[in-house]
Structures are given as C-alpha cells and as structure tokens.
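Enquirer: can't give you the sequence, but here's the structure:
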C-alpha cells in the first residue's frame, strides 16, 4: 500500500511539544503501515516539510529509528526503509512466538484472575477500529494492548525486544484486508484473550496468543491466514 508523499492528513502535522517523539511516532506509523515504500530513499527535509516542523526533530527521530533497525541512514541523501523478505517476517514472528506465548501464561498467573478492564477497553477499541478500517487507530491500540500486557511482568527488556520486533515488521496490503473484513477477526481475538486472562486460564491464554500470532503473520504480509 503506497500513499503519495503529498497526501498527508492535517492531523499528521505536529504540535510544538516533544517534536522529536511525535516525529518518531508518526514515522513509525507510516513505516509499519507501509506508507513509506520499502527501498525508497526519503530526505529529512521533505519529511520535515510534510510534518510542518524543522529539520532537527525529524533528523533525531530518524536516528532513533535507525538504532531500532527500522530505517537505514543514507549519508547525504536521507534514509530508507529496508525491504523485508518472507524469511525476515518468518524470523520476526518465530521470535515473537517464543517470547509472547509463555509470557502470556505468566501474565495470567501474575494477575490470578483479576479483571483487566483497561485491556478489554483496548481490545474493543481496536476491534471497532478494524471494523471501520481506521488503520492508524488499530495499530496504536494493538501496540498498547500487547506491550501493556507484557509490562505487567515488570521485565523491561522483554517489552523492548517485542516492541522492536513489531516495529521491524510491516503491514503490506492491510487496507485491503480491512475492506474485506479480515482485520475484524484479529481484533476479536484480543477480546477472547482478555476473557481467558480474566478467567485465570493460563494455558488457554498462551494458546490463544500462539494462534493470534500465527494469524498476525499473514496480516503483516497482507493476506488472510488462518489462526488455527
């Protein structure tokens, strides 16, 4: 999915507070959603103009993303998003499965069946965003949901690793899946996972996460893929 450089919504223009962080999050969203074409060289100046800010916060944001492996800095030219192969995506989701499946069981044991209304709200909001085809909100709520659950374990390194793995993947053709209703199923899987967490079912929560990641592997590649 490619979006013209000039087609920038007014909401994408940044406020005057924490410009570096805002620029980083805007670029992160564009990259993960495939709105910056992999392999395309973008200049810092052009991105700064699109966002309505000076060059400095954008340059700093690009360096942050480069340190996370999301972009490659091209000296005197700008930056580009690396092209991901199917093998790259397989590696990313294999590692995510190794980390997040047992972690989800640990989350359930830590909570001991306690209600998690904030995560149910996030699950419902991202499901509604999927239903409406609001990809930016879907991505934001999905990120909050997954990383927020991992944060409950108090393991900062785990959260950082999963966050970086998520960012290194890209959602190709996500709009098409949203239009076909395939993305709504992914949202509903989050609600089912919350049900298992609140029921104190550690093994079931782990298997639901495994199935969800298998489904997400297809979504990230732009195709419907069975979670079973």
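Expert: Arrived safely. Computed from a prediction, not measured in an experiment: that's the story for all the values here.

Enquirer: Only C-alpha atoms from now on, for both contacts and neighbour counts.
Expert: Noted.

Enquirer: can you pull out the strands in the chain?
Expert: Under the criterion DSSP state E, the chain carries strands at the ranges 41-42, 72-74, 78-80.

Enquirer: among these, which is the most enclosed?
Expert: Most buried of the strands of the chain, by mean neighbour count (mean count of other C-alpha atoms under 10 Å): strand 78-80, with a mean of 20.

Enquirer: could you say what helices and strands it packs with?
Expert: strand 41-42, strand 72-74 (3 or more C-alpha pairs under 8 Å, 6 or more residues apart in numbering; DSSP states H and E).

Enquirer: Can I get the ones you listed in a markdown table including distance to residue 66?
Expert: Shown next, in a markdown table, are the helices and strands packed on strand 78-80 (distance: least, C-alpha to C-alpha, whole Å):
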| stretch | distance to residue 66 |
| --- | --- |
| strand 41-42 | 13 |
| strand 72-74 | 6 |
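
Enquirer: The structure to be compared is supplied as follows:
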C-alpha cells in the first residue's frame, strides 16, 4: 500500500503491505540510509514472514523508486540525489500549478470536506510528533486535490515527486528546522484559495506552497518564480 492509498482511518493491511509500510517509513525518515543493503532473508527473519512476502514488498518499493533491485544481487535503498530531487520538485510545481483550472472545475463540497479532513489529520499528527503520519496525510492531501483535475495517468508521476521530495527534505534538514505544525497549517491557504473558485488564486497558492518548502524550495526556485 502506498502513502497515497492509506486512508484517514486505520485499515487491515496484508502481511506484505505491513512490511512495505514499515520499510517505506524507515526509508523516507532516513532510519534506513541511502545505499543500505536490504537482504530478503534478514528481513524475513526480522518480520517473521516468508521471503516471498518480503519480495512483494520490495517490488512495490522498487516501483516507487525507493529501492534499487538487481537480479541475483542485494536490494539497496535508493540514493537521494539533490539533482533528482530538484528536478522532481520542478516537475511537481508544473503538474500541480497547471492543474489548477481542472481542480477548480472539478471542485465540489466533497473535495473541500476531504481536504479539511486531511488538514485536521495533519494537525493531529504534528501535535503527536508523528512526522511520518504527517507526511502520509500531506501526500494524500495533494493527491486528493489533484484527483479533481481528472488526470489519472499523471497521478503516479505526482506521487513519486511528492514522496521523493519529502524524503530529500528530511534527509537534508535538521529536525529543529522542520516545524511539524507549521507544515500542516501551510495547507490551509490552499483550501482557502480553492474556496474562491478562482484558477489564478489557486495556482498562486500552490506555487507559493511548493517553492517555499523549508530549506529546499528556495534553493531550487528563484524568488520571482512564475506560475506555469
């Protein structure tokens, strides 16, 4: 199960999904560092499951670019290249900002309600000091917003951009510089912009949100970054 697919309420996960989620959390938060080897036998012993279960989890992580798998060789945690991360952030900026018109056209009460629920969940995670839980809801917020533009083929691209830029931010900033509650509250302006039902207002809000990511966005974008 991906970050995007995890609902607000907890649900029963399959064994491979449980393993995948645990490993994904450790990779994104940096507990498993870039380049670390992931051996199926060791992981099977750790999680008390079959190697086939581990293989399923690693295959899904590989599809998201979080691990690198090669035949007859160990799987390794993917590197977190600043070049890759910067380009993914630019791609994310283009995808989300250009989708503003479609999001406004597809906006309804259900979308606004879902976004508000995601924001509330982010606030709870922040107050509990649950950074990964906050990231899950952050990712879900942006994907739910983008879904209103009805571009399902592009959604997996945005998902990868979100996951890898979140991971890069964590690996390259200090905990003291990451105010979890402030991260949650930054999404309120996006909801307010969407409520205006104005495409330019929403695009500007999304652009500001993306280009001002702590210690990351300002290094990638110029202060006068234009909205595509």
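Expert: Cool, got the structure. Worth saying up front: this structure is predicted, and the values here are computed from it rather than measured.

Enquirer: Got a TM-score for the pair?
Expert: The TM-score (TM-score structural alignment, normalised by the length of structure 1) is 0.78; 210 aligned residues with a C-alpha RMSD of 3.1 Å.

Enquirer: sorry, back to before: output the strands of structure 1 in a markdown table; the columns should cover distance to residue 187 of structure 1.
Expert: Formatted as a markdown table, the strands of structure 1 follow (distance: least, C-alpha to C-alpha, whole Å):
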| stretch | distance to residue 187 of structure 1 |
| --- | --- |
| strand 41-42 | 32 |
| strand 72-74 | 32 |
| strand 78-80 | 30 |
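
Enquirer: out of those, nearest to residue 64 of structure 1?
Expert: When these are compared by C-alpha to C-alpha, strand 72-74 sits nearest residue 64 of structure 1, at 10.7 Å.

Enquirer: Give me the mean distance between that closest one and structure 2.
Expert: By mean C-alpha distance after the TM-score superposition for structure 1, the fitted strand 72-74 of structure 1 averages 2.2 Å away from its aligned residues in structure 2.

Enquirer: Please apply the same query to stretch 91-102 of structure 1.
Expert: Stretch 91-102 of structure 1 sits 0.7 Å off on average (mean C-alpha distance after the TM-score superposition for structure 1).

Enquirer: swap in stretch 44-51 of structure 1?
Expert: Mean for stretch 44-51 of structure 1 is 2.5 Å (mean C-alpha distance after the TM-score superposition for structure 1).

Enquirer: corresponding residues in structure 2 for that stretch?
Expert: Using TM-score structural alignment, stretch 44-51 of structure 1 lines up with residues 40-47 of structure 2.

Enquirer: Not counting its own residues, what contacts the matching stretch?
Expert: With contact meaning C-alpha atoms under 8 Å, 6 or more residues apart in numbering, stretch 40-47 of structure 2 is reached by 19, 50-51, 53-55.

Enquirer: Buried subset of these, written for PyMOL?
Expert: To isolate the buried subset of these in PyMOL, counting by 16 or more other C-alpha atoms under 10 Å, use the following:
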select buried, resi 19+51+53+54+55
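
Enquirer: Go through the contacts of stretch 40-47 of structure 2 and flag which are in helices.
Expert: Those of the contacts of stretch 40-47 of structure 2 mapping onto helices are 19, 51, 53-55, per DSSP state H.

Enquirer: Distance to residue 92 of structure 2 for those - can I get that in CSV?
Expert: As requested, those are exported to CSV (distance: C-alpha to C-alpha, whole Å):
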residue, distance to residue 92 of structure 2
19, 28
51, 35
53, 32
54, 31
55, 30
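
Enquirer: farthest pair in the residues you listed?
Expert: 19 and 51 (11.2 Å).

Enquirer: Distance-wise, check residue 50 of structure 1 relative to residue 98 of structure 1.
Expert: 39 Å (C-alpha to C-alpha, to the nearest Å).

Enquirer: what's the answer for residue 81 of structure 1, then?
Expert: Per C-alpha to C-alpha, residue 81 of structure 1 is found 26 Å from residue 98 of structure 1.

Enquirer: hmm, back to that, mind listing what's buried in the match of stretch 44-51 of structure 1?
Expert: So for stretch 40-47 of structure 2, counting by 16+ other C-alpha under 10 Å, buried means 40, 43-44, 47.

Enquirer: Mind putting those residues into a markdown table with distance to residue 185 of structure 2?
Expert: Below are those laid out as a markdown table (distance: C-alpha to C-alpha, whole Å):
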| residue | distance to residue 185 of structure 2 |
| --- | --- |
| 40 | 40 |
| 43 | 37 |
| 44 | 39 |
| 47 | 36 |
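
Enquirer: Tell me which of those fall in helices.
Expert: Taking DSSP H, the ones among the buried residues of stretch 40-47 of structure 2 that sit in helices are 40, 43-44, 47.

Enquirer: circling back to that earlier point, ok, which of the strands of structure 1 comes nearest residue 93 of structure 1?
Expert: Nearest of those to residue 93 of structure 1, taken as C-alpha to C-alpha: strand 72-74 at 21.6 Å.

Enquirer: just checking, what packs against that closest one?
Expert: Using 3+ C-alpha pairs under 8 Å, 6+ apart, strand 72-74 of structure 1 is in contact with helix 55-67, strand 78-80.

Enquirer: Would you tell me which of these gets closest to residue 217 of structure 1?
Expert: Distance to residue 217 of structure 1, taken as C-alpha to C-alpha, is lowest for helix 55-67 among those, at 22.3 Å.

Enquirer: in the longest helix along structure 2, what's buried?
Expert: Secondary structure of structure 2 per DSSP H: the longest helix is helix 109-127. Buried residues in helix 109-127 of structure 2, defined by neighbour count with 16+ other C-alpha under 10 Å: 111-112, 114-116, 118-126.

Enquirer: now stretch 159-174 of structure 1
Expert: The neighbour-count check on stretch 159-174 of structure 1 (16+ other C-alpha under 10 Å) flags 159, 162-163, 165-174 as buried.

Enquirer: Stretch 13-33 of structure 2 now?
Expert: So stretch 13-33 of structure 2, judged by 16+ other C-alpha under 10 Å, has buried residues 15-21, 23-25, 27-30, 32-33.

Enquirer: Give me the distance between the alignment partner in structure 2 of residue 120 of structure 1 and residue 98 of structure 2.
Expert: Aligned counterpart of residue 120 of structure 1 in structure 2: residue 116 (TM-score structural alignment). In this view, residue 116 of structure 2 and residue 98 of structure 2 are 22 Å apart by C-alpha to C-alpha.
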